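Peer 1: whatever this is, show me its structure:
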Amino acid sequence: MRTGSEPKTARSALRARLWLCLWGVAWAIFGTAAFALVGRPGWAIACGVLWLVTTVDLTVVLHHIRQGPHYQPGPDVPPYRPSRGNTDG
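Peer 2: Predicted coordinates:
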């Protein structure tokens, strides 16, 4: 529900989140490979799970970026359609 106190020009930081996801994926891949090579399977699995989480987040961010901007009603538009009359009975 809109309260009317939202910033008029608010934008999501999807591009920054995209770069952070890419940075996280790169380090998770590096960590998985490095820990697997030195014989630390627990840490390799932890980095592999982190890799999976950052990859899912990356796909969500890319999906939102591809959707483009959405229509946001102005402050004079109510958050729901006004009722047409009393329908309680």
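Peer 1: please make it C-alpha for all contacts and neighbour counts, starting now.
Peer 2: Fine.
Peer 1: give me the longest helix you can find in this protein.
Peer 2: Looking across the chain with DSSP state H, the single longest helix is helix 41-67.
Peer 1: mind giving me the packing neighbours of it?
Peer 2: helix 14-37 (3 or more C-alpha pairs under 8 Å, 6 or more residues apart in numbering; DSSP states H and E).
Peer 1: pull out the buried positions in the helix it packs on.
Peer 2: Within helix 14-37, the residues scored as buried using 16 or more other C-alpha atoms under 10 Å are Leu18, Cys21, Leu22, Gly24, Val25, Ala28, Ile29, Phe30, Gly31, Thr32, Phe35, Ala36.
Peer 1: Proceed likewise with the subsequent sequence, for comparison:
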Amino acid sequence: MRTGNEPVTARSPLRLRFGLAVWGFLCTAAGTAAFAVAGRVGWAVACGVLALVTALDLTLIARHIRQGAHYQPGRDVPPYEPVKEDEPKG
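Peer 2: Take a look at the predicted model:
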């Protein structure tokens, strides 16, 4: 259940995600090459498919980074609407 406007003000660490995707791509590419050299065709194909998936992810992340920053609140703005306490009537 959603309790506020988190999706509206959510921030995504794209550069961290990009770095992790690069690391994943390097590992899967190395795995593909190693399994191909070792003659393990099934494992090489599996790593190759994962390398393609990570390459697609890298492409999408790079596209999001190139789109530039959209509205994001500053660090002093909480990611939800603050609860407004009722003022005393009187």
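Peer 1: I'd like the TM-score for the two structures, please.
Peer 2: The TM-score (TM-score structural alignment, normalised by the length of the first structure) is 0.71; 74 aligned residues with a C-alpha RMSD of 2.8 Å.
Peer 1: and the residue lying closest to Gln72 of the second structure once chain neighbours are set aside, how many neighbours does it have?
Peer 2: Once flanking residues are discounted, Gln72 of the second structure sits nearest to Thr9: 6.4 Å by C-alpha to C-alpha, 6 or more residues apart in numbering. Neighbourhood size, Thr9 of the second structure [other C-alpha atoms under 10 Å]: 16.
Peer 1: same thing with the one 4 residues further on?
Peer 2: By other C-alpha under 10 Å, the residues close to Pro13 of the second structure number 7.
Peer 1: relative to His64 of the second structure, how far out is it?
Peer 2: Using C-alpha to C-alpha, to the nearest Å, Pro13 of the second structure is found at 11 Å from His64 of the second structure.
Peer 1: got the buried residues of helix 14-37 of the first structure as JSON lines, with distance to Trp51 of the first structure columns?
Peer 2: Putting the buried residues of helix 14-37 of the first structure into JSON lines (distance: C-alpha to C-alpha, whole Å) gives the following:
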{"residue": "Leu18", "distance to Trp51 of the first structure": "14"}
{"residue": "Cys21", "distance to Trp51 of the first structure": "10"}
{"residue": "Leu22", "distance to Trp51 of the first structure": "10"}
{"residue": "Gly24", "distance to Trp51 of the first structure": "7"}
{"residue": "Val25", "distance to Trp51 of the first structure": "6"}
{"residue": "Ala28", "distance to Trp51 of the first structure": "5"}
{"residue": "Ile29", "distance to Trp51 of the first structure": "6"}
{"residue": "Phe30", "distance to Trp51 of the first structure": "10"}
{"residue": "Gly31", "distance to Trp51 of the first structure": "9"}
{"residue": "Thr32", "distance to Trp51 of the first structure": "8"}
{"residue": "Phe35", "distance to Trp51 of the first structure": "13"}
{"residue": "Ala36", "distance to Trp51 of the first structure": "14"}
